[in-house]
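> Here is my input, please return the structure:
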Amino acid sequence: MASVVLERVLNVIVLGPGYPDARTQDLFLMSSFWNVTILIVSYLFVIYWVGPAFMSRFSEPLDTYSYLVWHNLFLVIANALFGLSLLACLVYSNQNLLCEPVRQGDVASDLIAYLMYALLLLKIFELGDAFALVCKKLDPPFILIFHHVTIVAVVWVGVKYGPGGSATFPTLLNSLIHVLIYLHFKYGRRHLSQQQSRKIFILIYFVQFIVVTFLSGSAMYYKCGYPDWVAAVSILYNITLMLVYVRSVWSLWCTVRPVEYPSSSSSSSSESEDEIVLEHGKASTTTNKSTPHNNKKK
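Down below sits the predicted model:
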């Protein structure tokens, strides 16, 4: 399998990535990779420079509780509808989970292609997590920014060159996991401590990475017509995510920590904003440490 991946990478370098999907190539942001590159660079510029510079004008962090409530509610509903739609298409078209080509011309396959594009827009919307942290004068953890930025780029590649086929079930799995994550941000902390929640979600993420890597490898092995190089990108990306998350796994399972207890249902709004980072297994730190009020809260 490694030789196949290397061969496909070399072919992409020499011959190019192939032909884009006709259904998505003319949609917003899809005409050129420069579009999503400019979006990502602008996002990083705001998160690491413009946002902190603007927040330095305020002595207190902004209240983002209402924003996060509606942000998470929208993501729960959107991911649930997205996942159910994909599941219906997958069952209707009787797809093979081990290897399925990107089909065109039938209703289910065309709907899947446009759902994949909707997923890209949803991943762009999820970038708003970090804006809430910046408004709270918190440093967005590297793992959160890395995950959100890279997933936008990877999904763009899939939508451009392979919207559907063997990517359908992994996308469905990701959507269902995000429903659980964003529901937990609102309700799960009443029953689980932060450390317990992080352990559960890191484990879920690792299972997802392994499953997606296996299915992408299966698509390359059976050669049913799904673009090999898109599957190779998926494999390399999921392996990279596993390596990035190793530090979180070590700190959660191999470090002795004080026992944490679940917060009460009457938790303050400031605690709710901090829950954003549970998905990524690492707490953030305040950026304005010189503020006396913030030091007292810590």
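
> contacts, neighbours, all on C-alpha from now
Fine.

> how near is the closest residue to G83 other than its chain neighbours to V50?
Nearest non-adjacent residue to G83, counting by Cα to Cα, 6 or more residues apart in numbering: L172, 5.1 Å away. Distance, L172 to V50, by Cα to Cα, to the nearest Å: 35 Å.

> more neighbours, the two?
L172 (19 against 14; other Cα atoms under 10 Å).

> Tell me if the more buried one really is in a strand.
No. Counting by DSSP: H, G, I helix; E, B strand; the rest coil, L172 is not found in a strand; it is helix.

> Verify the contact between it and L81 for me.
No. With contact defined as Cα atoms under 8 Å, L172 and L81 do not form a contacting pair (10.5 Å).

> what ranges do the helices span in the protein?
2-15, 33-45, 51-55, 65-92, 107-125, 128-135, 142-161, 168-187, 194-222, 228-253, 269-274, 292-297 (DSSP state H).

> got the ones you listed as CSV, with distance to L98 columns?
Shown next, in CSV, are the helices of the chain (distance: least, Cα to Cα, whole Å):
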stretch, distance to L98
helix 2-15, 17
helix 33-45, 29
helix 51-55, 44
helix 65-92, 13
helix 107-125, 17
helix 128-135, 34
helix 142-161, 17
helix 168-187, 10
helix 194-222, 6
helix 228-253, 12
helix 269-274, 39
helix 292-297, 52
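
> and for comparison, fold this next one:
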Amino acid sequence: MSVLIQYYNDFISRSADPRVKQWVFMDNPLPTLAIIAVYLLLVLKILPLYMKNRKPFNLTRIIRLYNIFQVVACILLIYMYLTAGWIQGEYSIGCAPVDWSNKPNALRMVGTFYWLYCLKGVELVETIFFALRKKFNQISGLHVYHHSSTFFLTWIGCKFVGGGMASVPSMLNSFIHVLMYTYYYMSSLGPEWQKKLRPWKPRLTICQMIQFTILIIHSLSAFHPECDIPKYFMLLYLPNLVLIFKMFYDFYKDSYKSKSASLNHHQREKKIS
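Coordinates of the predicted model:
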């Protein structure tokens, strides 16, 4: 055990970003892992038992406000990334090393990574909303894994690679979330809006899969020998992207393609009869 602790300390001293050491929860991964453990315990054990003999809570107003908050927060994150070096021409698509300096844009960039980490922590509350509304069918393996793994990966991103090409997935994901939470807000306005928006539901999942495909291709540039990006982060990040893509594809296939095939089969039978 002492050898592992020593190895971890050596790794942190060599690889961690010293600029974030004093930031809340950034010193070591234990607080983040503890939050994830409490989250899993709540949504998989405690809240299902608590809600077993209770009526669902009406959280419509809270959820609407939450969706507005997410849209605004994601737009602000995109703006913060763009003004931390992108619009000044300091970054480009492909291999872009982290700027470890204390220049204003470099500090602004790593600070944006920290706010992204905080936002992903806030997103854990979505599963609690599902549980309190007794929407347990929405607390899927995909949902729980995606939220918990993303929260931990954003901690790793801020701690070790707060800048450079790692800002690309953050910006793209924030854009997808603007679309997603706008859709959620509009869906909360009632059945009439839900009917209008129904065709867009599978399209959002397609957008998410396109996002993951772009990010998989983008991340491969980090493995070029001349790309000065910590390769250990990509060895965690890339397999997770592939796994998440597979889970979203399975969800899309089960939720939309199978229903579409069943509907087409039913329509053909009606024509024959």
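
> can you pull the contacts of the residue nearest to G83 of structure 1?
82-83, 86-87 (Cα atoms under 8 Å, 6 or more residues apart in numbering).

> Nearest to D21 of structure 1, out of the helices of structure 1?
For these, proximity to D21 of structure 1 was assessed by Cα to Cα; helix 142-161 is nearest, at 5.4 Å.

> Could you give the separation of that closest one from the chain centroid?
Distance of helix 142-161 of structure 1 from its chain centroid, counting by Cα atoms, centre = their mean, to the nearest Å, is 7 Å.

> That one vs structure 2, mean deviation?
After superposition onto structure 2, the average distance of helix 142-161 of structure 1 to its aligned residues comes to 0.9 Å, using mean Cα distance after the TM-score superposition for structure 1.

> Structure 2: matching residues for that helix?
Helix 142-161 of structure 1 lines up with residues 141-160 of structure 2 when matched by TM-score structural alignment.

> Just the residues contacting the matching stretch, thanks.
Under the criterion Cα under 8 Å, 6+ apart, residues 15-17, 20-21, 26, 29, 32-33, 36, 40, 110, 113-114, 116-117, 120-121, 123-124, 127, 166, 233, 237, 244, 247-248 lie in contact with stretch 141-160 of structure 2.

> To what extent is K103 of structure 2 buried, counted in neighbours?
10.

> What lines up with it in structure 1?
Per TM-score structural alignment, K103 of structure 2 is aligned with D106.

> For that match, give me its contacts.
Contacts of D106 of structure 1 by Cα under 8 Å, 6+ apart: none found.

> Can you tell me how far it is from M55 of structure 1?
D106 of structure 1 is 51 Å from M55 of structure 1, by Cα to Cα.

> neighbours around I36 of structure 2, how many?
I36 of structure 2 has 19 nearby residues by other Cα under 10 Å.

> before we move on, what about S2 of structure 2?
S2 of structure 2 is flanked by 7 other residues according to other Cα under 10 Å.

> so who does it touch?
Counting by Cα under 8 Å, 6+ apart, S2 of structure 2 makes contact with nothing.

> dump the residue contacts of the closest residue to L197 of structure 2 other than its chain neighbours.
Residue nearest to L197 of structure 2 in three dimensions, not counting chain neighbours: S187, with 7.0 Å by Cα to Cα, 6+ apart. Neighbour list for S187 of structure 2: 193-194, 197 [criterion: Cα under 8 Å, 6+ apart].

> if we can go back for a sec, what's the PyMOL syntax to select whichever of the contacts of L172 of structure 1 are buried?
Only the buried entries of the contacts of L172 of structure 1 go into this PyMOL selection, using 16 or more other Cα atoms under 10 Å:
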select buried, resi 82+83+86+87
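
> residue in structure 2 matching Y65 of structure 1?
Per TM-score structural alignment, Y65 of structure 1 is aligned with T60.

> Quick check: that match vs Y117 of structure 2, distance?
Here T60 of structure 2 is placed at a distance of 26 Å from Y117 of structure 2 (Cα to Cα).

> Which residue of these two possesses the greater neighbour count?
Here T60 of structure 2 and Y117 are compared on neighbour count by other Cα under 10 Å; more neighbours surround Y117, at 21 against 14.

> Now check structure 1 for the residue matching the more buried one.
Under the alignment by TM-score structural alignment, Y117 of structure 2 pairs with L120 in structure 1.

> residues contacting its match?
152, 155-156, 159.

> Which of the residues you listed are conserved in structure 2?
Of the contacts of L120 of structure 1, the ones still in contact in structure 2 (both residues aligned by TM-score structural alignment, their matches' Cα atoms under 8 Å) are 152, 155-156, 159.

> Export the residues you listed to a markdown table and append columns for distance to S93 of structure 1 and neighbour count.
Output for these, formatted as a markdown table (distance: Cα to Cα, whole Å; neighbours: other Cα atoms under 10 Å):
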| residue | distance to S93 of structure 1 | neighbour count |
| --- | --- | --- |
| V152 | 27 | 22 |
| V155 | 22 | 20 |
| W156 | 24 | 24 |
| V159 | 19 | 25 |
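
> what's around the counterpart of V76 of structure 1 in structure 2, how many residues?
Under the alignment (TM-score structural alignment), V76 of structure 1 pairs with V71 of structure 2. Neighbours of V71 of structure 2 under the rule other Cα under 10 Å: 21.

> Leaving aside the residues adjacent along the chain, what's closest to V71 of structure 2?
V178 (4.9 Å).

> if I line the two up, what does V38 of structure 2 land on in structure 1?
That one, V38 of structure 2, aligns with S42 by TM-score structural alignment.

> repeat for M171 of structure 2
That one, M171 of structure 2, aligns with L172 by TM-score structural alignment.

> That match and A219 of structure 1, how far apart?
From L172 of structure 1 to A219 of structure 1 the distance is 17 Å (Cα to Cα).

> Also V50 of structure 1?
From V50 of structure 1 to A219 of structure 1 the distance is 43 Å (Cα to Cα).

> Check A78 of structure 1 too.
28 Å.

> neighbour-wise, which of these two wins?
Per other Cα under 10 Å, whichever of A78 of structure 1 and A219 has more neighbours is A219, with 27 against 18.

> That one contacts G165, correct?
No. Counting by Cα under 8 Å, G165 is not a contact partner of A219 of structure 1; they are 9.4 Å apart.
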